[in-house]
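1. Structure, please.
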Amino acid sequence: MTTPVGQRRRIRPLTAALSGAAGTLGITIALLATGTLSVAQGRIGQGAEELGDPDYGVCRGTDARCYHGWGNFDTSKGYKVLLYTRTAGPRHANLGPALTPGMNPPLTDANTVQKGLLKMGSDNGFQVDYTEDAGQLASPATLFKYNAVIFYSTSRDALDDAAQTSLRQYIRGGGGFVGVHNAFGTEYNWPWYEGLLGNANFYDHGANQPGTVHTVNRKDTSTKKLPPTWSISDEWYNLVPAPTKVRVLAKVDESTLAKGVTGNYNHPGHGNNHPVAWCQYYDGGRAWLTTLGHDAKDFTTDGSFPGAAEFQKLLLGGIESAMGKAPFCK
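-> So this is what the prediction gives:
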């Protein structure tokens, strides 16, 4: 049974009547079941507390029946995406200076992400509009002009009420969403958006450092051109909550992180299953997500930055599948 929106499951406290060996075993089993204790890498330690309803009152997961193919997108004139990079908090350097209001305002050489996506679209047959003006997202009619909406390192409360409503209507009408890097540090107080990210949110990260990425699923559009393993430098995001009911596409091998995985707020990492890319159907739409994408050098094409070529293949495939140009979440 689906839990109604806004309702949360309650965990009844263990009674004091439990005692002795049987009581201890019962307590341990109950705590593991509720997430109060976690088992990772062969150890038992204090884990996450109750994090709420993981279903967010919507159909989500890897079942394509969650998708609403209601005919809202005309591809006869090609494909088009909207890139949104508004920051209401920390701003990643690869976004460059904040953009002026409106659609497609002037860019500087420091606006690496925007220029990188424009080139990616030009090279691969889809149009890219870009903005940091929440007013441009205020109408579902406007968003339905785009086959996918990309949030790239947005931060904090990047949407107003009108834009929130519009995004939700767009996704429910079969829209595509691509969330990159600090899209996970956005709209913390909006549960529906957390669900859109796959039941995931940024908590902290360790040092910016090289790591080895394992391509978990090489059948997906976004991963089929990737090698089984590849290296890249990034901020390796630790997540609370961590994604569930999604198809994990790639993960980082924490043992390759020479400076450790523990975050600046003491998150201990995710052990053998530290995802960095995944996909899901959500509330009628498609959502493709990656925590990678920190460095401006991710968009280099001269081979000077290890992992840049692989990151671009991953992102391109994610965009093409989210907008319906290629098979999604296989």
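2. From here on, just use CA atoms for contacts and neighbour counts.
-> Will do.
3. what about the strands in the stretch 201-330 of the chain?
-> In the stretch 201-330 of the chain, the strands defined using DSSP state E, counting those that start in this stretch lie at 202-205, 209-215, 229-234, 237-239, 247-253, 274-282, 285-290.
4. any residues touching the fifth one, and which ones?
-> What it means is strand 247-253. Identification of contacts with strand 247-253 by C-alpha atoms under 8 Å, 6 or more residues apart in numbering yields 61-62, 211-218, 220, 223, 272-280, 329.
5. returning to what we had before: ranking the strands of the stretch 201-330 of the chain by burial, who's on top?
-> strand 285-290 (a mean of 30; mean count of other C-alpha atoms under 10 Å).
6. Please name every helix or strand in contact with that one.
-> helix 161-172, strand 176-180, strand 274-282, helix 308-322 (3 or more C-alpha pairs under 8 Å, 6 or more residues apart in numbering; DSSP states H and E).
7. For that strand, what is the distance to the chain centroid?
-> Counting by C-alpha atoms, centre = their mean, to the nearest Å, strand 285-290 is centred 7 Å from the centre of its parent chain.
8. any idea of the angle it forms with helix 161-172?
-> Relative orientation of strand 285-290 versus helix 161-172 (axes from the mean of the first three to the mean of the last three C-alpha atoms, to 10 degrees): 100 degrees.
9. what sits against Gly116?
-> Gly116 sits in contact with Phe299, where contact means C-alpha under 8 Å, 6+ apart.
10. So Glu235 sits against Gln209, correct?
-> Yes: the criterion here is C-alpha atoms under 8 Å, and Glu235 meets it with Gln209 at 6.8 Å.
11. now the other sequence, so there's something to compare against:
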Amino acid sequence: MTSRLRMRPLHAALTSAATTVGITVALVATGTLSVAQGRVGQGAQNLGDPDYGVCRGVDARCYHDWGNFDTTKGFKVLLYTRTAGPRHANLGPALASGLNPPLTDANVVQNAVRKLGTDNGFQVDYTEDVSQLASPATLFKYNAVIFYSTSRDTLDDAAQTSLRQYVRGGGGFVGVHNAFGTEYNWPWYEGLLGNANFYDHGPEQSGTVETVDRKDVSTKSLPSRWTFSDEWYNLVPAPTDVRVLANVDESTLAKGVTGNYNHPGHGENHPVAWCQYYDGGRAWLTTLGHDAKDFSTDGSFAGAAEFQKLLLGGIESAMGKSPFCK
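-> Below is the predicted model:
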């Protein structure tokens, strides 16, 4: 009996030590505890996120400045508008293969983003050919990649790998409108969107956008409240650990916020634009951008000028031409 009693403290100590080691290993494996956070030098300083296994959020230490972009040569973006499901009318007819195929007047988004570039000193290439995204070396020619109302499984395996390596190497990503209805079954992409996905939307209608963060490059020239019309996406999941830049005031939506699949809306905090660092890169996101009239310049569509300023600022910050997510 005495020997058994003497063994109990030793057994308890060993059990406690084993439990501690097990918890530590689990935390490291999930990224909740990173053994690299104390490293000194140019390597990644923060490697873990329990949701997507990457560093993400508003901490600039998540960014990988690994020398993949020479800004002395100017700035250049790739606009990707391929759809493998519903196609928004403002994209116009599907594009021919290759890079920079002929456009029609109905290709409103492609023409408008090209003009944004021409007017603001950066080059815009555009494509709906997934093979143009097949190599990280190709994507590293661009300071940012823009997904504008892409839909469903618009990337193949090679393009998925390429996009991930591009972002990890410090690339910029801009996701607009139905970029949130893309690659639903790829968790890494959901994380790139800020832990967000499109679920449904109510009727297209006028509402009031609230600029909740006016320090960011993309919002600093916007009024605190401005009128705009959109589909006002409801999101599942909704973004977390991001810098929310703008919300829609749901009380101004006269036709209600309940979506066609009965999402009840987001209440007082219904985000429509945000930014984050993600897995080494920069990601700027907005659910706005449904209507072709968003790019009108004659004052006939309320909020068009504000939307264009918002989008331009997002593109310029994601590609490093302006400070990002400050």
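12. related to what we said a few turns ago, I'd like the helices and strands packed on strand 285-290 of the first structure as a markdown table, with distance to Asn264 of the first structure appended.
-> Listed next are those as a markdown table, based on distance: least, C-alpha to C-alpha, whole Å:
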| stretch | distance to Asn264 of the first structure |
| --- | --- |
| helix 161-172 | 30 |
| strand 176-180 | 21 |
| strand 274-282 | 17 |
| helix 308-322 | 25 |
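13. residue boundaries of the helices in the stretch 51-200 of the second structure?
-> All helices of the stretch 51-200 of the second structure, identified by DSSP state H, counting those that start in this stretch, fall at 108-120, 136-139, 157-168, 187-192.
14. Can you lay out those as a markdown table showing distance to Arg6 of the second structure?
-> What follows is those, written out as a markdown table (distance: least, C-alpha to C-alpha, whole Å):
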| stretch | distance to Arg6 of the second structure |
| --- | --- |
| helix 108-120 | 77 |
| helix 136-139 | 62 |
| helix 157-168 | 55 |
| helix 187-192 | 51 |
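15. Compare these and give me the one nearest Leu14 of the second structure.
-> helix 187-192 (38.5 Å; C-alpha to C-alpha).
16. The first structure: matching residues for that closest one?
-> The aligned range for helix 187-192 of the second structure in the first structure is 191-196, by TM-score structural alignment.
17. Okay, buried residues for that stretch please.
-> Residues of stretch 191-196 of the first structure classed as buried: Pro191, Trp192, Tyr193, Glu194, Gly195, Leu196 (neighbour count, 16 or more other C-alpha atoms under 10 Å).
18. ok, those vs Pro54 of the first structure, which is closest?
-> Closest to Pro54 of the first structure, out of all of these and judged by C-alpha to C-alpha, is Gly195, at 7.5 Å.
19. need the contact list for the closest one.
-> Pro54, Asp55, Tyr56, Tyr282.
20. Apply 7 Å and report the result again.
-> Tyr56 (C-alpha atoms under 7 Å, 6 or more residues apart in numbering).
21. do Phe198 of the second structure as well
-> The contact partners of Phe198 of the second structure, taken as C-alpha under 7 Å, 6+ apart, are Phe180, Gly181, Tyr233, Asn234, Leu235, Val236.
22. Swap in 6 Å and give it another go.
-> Residues counted as contacts of Phe198 of the second structure (C-alpha atoms under 6 Å, 6 or more residues apart in numbering) are Phe180, Gly181, Leu235.
23. Kindly report the same for Ile44 of the first structure.
-> Ser38.
24. make it 10 Å
-> Residues in contact with Ile44 of the first structure (C-alpha atoms under 10 Å, 6 or more residues apart in numbering) are Leu32, Leu37, Ser38.
25. Now do the same for it: its match in the second structure.
-> Match for Ile44 of the first structure (TM-score structural alignment): no aligned residue.
26. just to revisit the earlier point, if I look at Glu235 and Gln209 of the first structure, which residues touch both of them?
-> Common neighbours of Glu235 of the first structure and Gln209 (C-alpha under 10 Å, 6+ apart) are Val261.
27. Leaving out sequence neighbours, find the closest residue to the aligned partner of Tyr79 of the first structure in the second structure.
-> Using TM-score structural alignment, the equivalent of Tyr79 of the first structure in the second structure is Phe75. Take Phe75 of the second structure and drop its neighbours on the chain: the residue closest to it by C-alpha to C-alpha, 6 or more residues apart in numbering is Phe122, 5.0 Å away.
28. Quick check, the match of Tyr79 of the first structure in contact with Phe69.
-> Yes: between Phe75 of the second structure and Phe69 there is a contact under C-alpha atoms under 10 Å: 9.2 Å.
29. intersection of neighbour lists for the two?
-> Common neighbours of Phe75 of the second structure and Phe69, using C-alpha under 10 Å, 6+ apart, are Lys141, Tyr142, Asn143, Met319, Gly320.
30. before we move on, the earlier item: next, the mean deviation of the match of helix 187-192 of the second structure compared to the second structure.
-> Compared with the second structure after the fit, stretch 191-196 of the first structure shows a mean deviation of 0.1 Å (mean C-alpha distance after the TM-score superposition for the first structure).
31. Could you give the separation of that stretch from the chain centroid?
-> 10 Å.
32. Please apply the same query to stretch 267-287 of the second structure.
-> Distance of stretch 267-287 of the second structure from its chain centroid, counting by C-alpha atoms, centre = their mean, is 6 Å.
33. Relative to the first structure, which residues correspond to it?
-> With TM-score structural alignment as the criterion, stretch 267-287 of the second structure aligns to 271-291.
34. rewinding a little: do you know which of the strands of the stretch 201-330 of the first structure lies nearest Ser304 of the first structure?
-> Nearest of the strands of the stretch 201-330 of the first structure (C-alpha to C-alpha): strand 229-234, 11.5 Å.
35. what residue of the first structure matches up with Phe140 of the second structure?
-> Match for Phe140 of the second structure (TM-score structural alignment): Phe144.
36. What about its match, how many residues nearby?
-> 23 (other C-alpha atoms under 10 Å).
37. Looks like it contacts Phe177 (just checking).
-> No: with contact defined as C-alpha under 10 Å, Phe144 of the first structure and Phe177 do not form a contacting pair (12.0 Å).
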